[in-house]
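In: coords please:
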Amino acid sequence: MTGYEDLRGRIDSTRPHTARIWNYWLGGKDNYPVDREAGDQIRAIHPGIGAYALADRLFLGRAVHHLVAEAGVRQFLDVGTGLPSADNTHEVAQRTAPEARVVYVDNDPLVLTHARALLASTPEGRTDYLDADLRDVDTILERAAGTLDLSRPVALMLLGVVIFVEDHEESYGIVRRLMDALPAGSHLVLSHTITSPAMPEVDAAVAFWNEHGTPRLTQRTPEQVERYFDGLELLAPGVVSCSRWRPGAPDGEEPEEPEEVAMFCGVARKAPS
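Out: Reported below is the predicted structural model:
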């Protein structure tokens, strides 16, 4: 893992930050008063927005469990990790497959200060943390190869992170470059805040955030989110609200369709060429 030098100088506690607000909405303690104030203001604009954070987190758990238990994936590259929370990627994966390996990537100095919580691997497996930006594709792949075998299937986790790339084509290009470097049998797991005429309060909340917080967010339509999976085999049920991706139900019961949230997601497999 890279060093901790100059971290205090890189942390700005005077402006709200998405990772810390997300942590606040999830009930965490790794945030500042400015984050809690902004989080409350955003929730006043759109009272249901805290549910997005929970839905996204639960989607992560269901997707990782499926990939380990059903698809046999044993390697994960989690870019845009965010602050450690309950059931991080390595915890979900290693619960079923103790030998699973996970590389986390984030460029938030506050995340880096808490990264040791992401390195508590099982003895059989391994975790690592890279201080890098999503746009630094070559750096991510080069350094991840120190922990992961990139000749074998990898699950690329991009949960709530491509929203920080404003240019559409640049964001699609980043995802393509990462997936192009991974072999057949790899998977893309992605979630993204959407914009929809049916959810104007979401647009208002994002507009408030972009005026007061950092970094800026870019919403995309469900159709634009689906484009990230071009050339891959989308797993059922396709690109849907995070709350509706294989929610499950108690044994013997039909699952009720959960309420839709404006955080959409999908999981897709890279087939042999």
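In: going forward, measure contacts between C-alpha atoms and count neighbours the same way
Out: Fine.
In: what sits against T195?
Out: If you count contacts by Cα atoms under 8 Å, 6 or more residues apart in numbering, T195 has them with 202-203, 219-222, 262.
In: scan the residues you listed and report the most crowded one.
Out: Within those, most neighbours by other Cα atoms under 10 Å means A262, with 26 neighbours.
In: wait, doesn't that one sit right on S191?
Out: No: counting by Cα atoms under 8 Å, A262 does not reach S191; the two are 10.1 Å apart.
In: which residues in the stretch 151-273 of the chain form helices?
Out: Taking DSSP state H, counting those that start in this stretch, the helices of the stretch 151-273 of the chain run over residues 168-180, 200-212, 222-226.
In: and those as TSV, adding distance to I21?
Out: Formatted as TSV, these follow (distance: least, Cα to Cα, whole Å):
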stretch	distance to I21
helix 168-180	23
helix 200-212	11
helix 222-226	23
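In: what sits up against the helix or strand harbouring Y104?
Out: Using DSSP states H and E, the element containing Y104 is strand 101-106. Strand 101-106 has contacts (Cα under 8 Å, 6+ apart) with 74-82, 89-90, 112, 118, 125-134, 140, 144, 147-148.
In: residues contacting the nearest residue to H17 once chain neighbours are set aside?
Out: By the measure of Cα to Cα, 6 or more residues apart in numbering, the closest residue to H17 outside its immediate chain neighbours is T214, 5.3 Å from it. Contacts for T214 (Cα under 8 Å, 6+ apart) come out as 15-18.
In: could you also give me the structure for this second sequence? I'd like to compare it with the first:
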Amino acid sequence: MTQPGQAPSTVDTTQLSHARAYDYVLGGKDNFAVDRAAAEQVIALAPDLPALGRAQRRFLLRVTRMCAEAGIRQFLDIGAGIPTAPNVHQSARAVDPAARVVYVDNDPIVFTHNNALLATDDGVVSIKADVRDPDRLLEQLATDGLIDFAEPVLVLFIGLFHLVTDAEDPAALVARFRDRVAPGSHVAISQFCVDGSDRAAKAKLEEISVNSPAPMTFRRRDEIEPFFDGFELLAPGVVDLPLLLPDEELPPTKLRVAGGVARKR
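Out: Below is the predicted model of the structure:
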């Protein structure tokens, strides 16, 4: 077990990790100098980035609670990131204490932290896997009995697909999950959006991610919409983050996040 501020021996603490940089943006402490430096370069151009990050977390929790209240009892958080309270399992279990939650991430530090946090929590599991290999992930989920694909599940891809390139085909990745989950399942997606984003801040974020394991890919809203093909998009569709939090007042931010929620019939 690693101690706070200590990395597993296999982790290169001189290479940017998007999960750790996001942790820093959200006010967390599980990050290193390279992550803080990268985040600060973007914050210098988009000072409201932390507010945007927190709003995206609220969207994740809002969708989780909505689906739990609708009767969904399984939650699959792919690209979960470093634990930030409240978490998906806390939100889901506030509605049903028996809700099952699986956190998935390919970052070894995320996996280490999630395992430490969830080690004694029955029905809440952390696994190390990559969305870019959906068949392997789906097989593990089914074989280990972590998700019952005969029952509805909420699949969360929050703040993930801007770390997946066009060549890696996010729409096809989502389709693999769509084809496997039961009717009544929901999917929630958000990612950095070209439309309305400040050019300088967008360029800086793309620049600093070039040498990371996952270069940043901003997309237009009409490029994000096909990720929901085969689902029924819920109102208001694929829109800016503030419209996904209609009971909050979120001023326009320098960088924009767009997304939506959809249901499988």
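In: quick one: TM-score?
Out: Put the two chains on top of each other and the TM-score (TM-score structural alignment, normalised by the length of structure 2) is 0.89; 256 aligned residues with a Cα RMSD of 2.0 Å.
In: follow-up on the earlier one: what's the mean distance for the strand holding Y104 of structure 1 versus structure 2?
Out: Here strand 101-106 of structure 1, set against structure 2 after superposition, deviates by a mean of 0.8 Å using mean Cα distance after the TM-score superposition for structure 1.
In: what residues are up against the spatially most central residue of structure 1?
Out: Closest residue to the average C-alpha location of structure 1: L159 at 1.9 Å, with Cα atoms, centre = their mean. With contacts defined as Cα under 8 Å, 6+ apart, L159 of structure 1 is in contact with 56, 60, 79-81, 189-192.
In: and for L234 of structure 1?
Out: Residues in contact with L234 of structure 1, defined by Cα under 8 Å, 6+ apart, are 266-269.
In: what's the spacing between it and K270 of structure 1?
Out: L234 of structure 1 is 9 Å from K270 of structure 1, where distance means Cα to Cα, to the nearest Å.
In: now the common contact residues for those two.
Out: With Cα under 8 Å, 6+ apart, L234 of structure 1 and K270 have no common neighbours.
In: still on that earlier bit, separation between the residue nearest to H17 of structure 1 and F264 of structure 1?
Out: 22 Å.
In: and for R8 of structure 1?
Out: Distance from R8 of structure 1 to F264 of structure 1, by Cα to Cα: 34 Å.
In: and those two? Which one has more around it.
Out: Remark: of R8 of structure 1 and F264, F264 carries more neighbours, 30 against 12, as counted by other Cα under 10 Å.
In: aligned partner of that one in structure 2?
Out: Aligned by TM-score structural alignment, F264 of structure 1 pairs with A258 of structure 2.
In: which residues sit in contact with its match?
Out: Contacts of A258 of structure 2 (Cα under 8 Å, 6+ apart): 190-193, 221, 238-241.
In: farthest-separated two in those residues?
Out: For the contacts of A258 of structure 2, with distances taken as Cα to Cα, the pair at the greatest spread is F192 and V238 (12.3 Å).
In: picking up where we left off before, could I get the contacts of A258 of structure 2 as a markdown table with distance to E69 of structure 2?
Out: Formatted as a markdown table, those follow (distance: Cα to Cα, whole Å):
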| residue | distance to E69 of structure 2 |
| --- | --- |
| S190 | 21 |
| Q191 | 25 |
| F192 | 28 |
| C193 | 29 |
| R221 | 28 |
| V238 | 22 |
| V239 | 23 |
| D240 | 24 |
| L241 | 22 |
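In: please identify which of these is nearest to A46 of structure 2.
Out: Using Cα to Cα, F192 comes nearest to A46 of structure 2 of the contacts of A258 of structure 2, at 13.2 Å.
In: tally of neighbours for the nearest residue to the closest one once chain neighbours are set aside?
Out: Of all residues not flanking F192 of structure 2 in the chain, V257 sits nearest, at 4.4 Å (Cα to Cα, 6+ apart). For V257 of structure 2, the count of nearby residues is 27 (other Cα under 10 Å).
In: and if you look at G230 of structure 2?
Out: 15.
In: ditto for A262 of structure 2
Out: Using other Cα under 10 Å: A262 of structure 2 sits among 22 other residues.
In: what does D122 of structure 2 give?
Out: 11.
In: make sure it is indeed in a strand.
Out: No: D122 of structure 2 is assigned coil when assessed by DSSP: H, G, I helix; E, B strand; the rest coil, not a strand.
In: touching, F111 of structure 2 and S126? I think so.
Out: Yes: F111 of structure 2 is within contact range of S126, at 6.5 Å (criterion: Cα under 8 Å).
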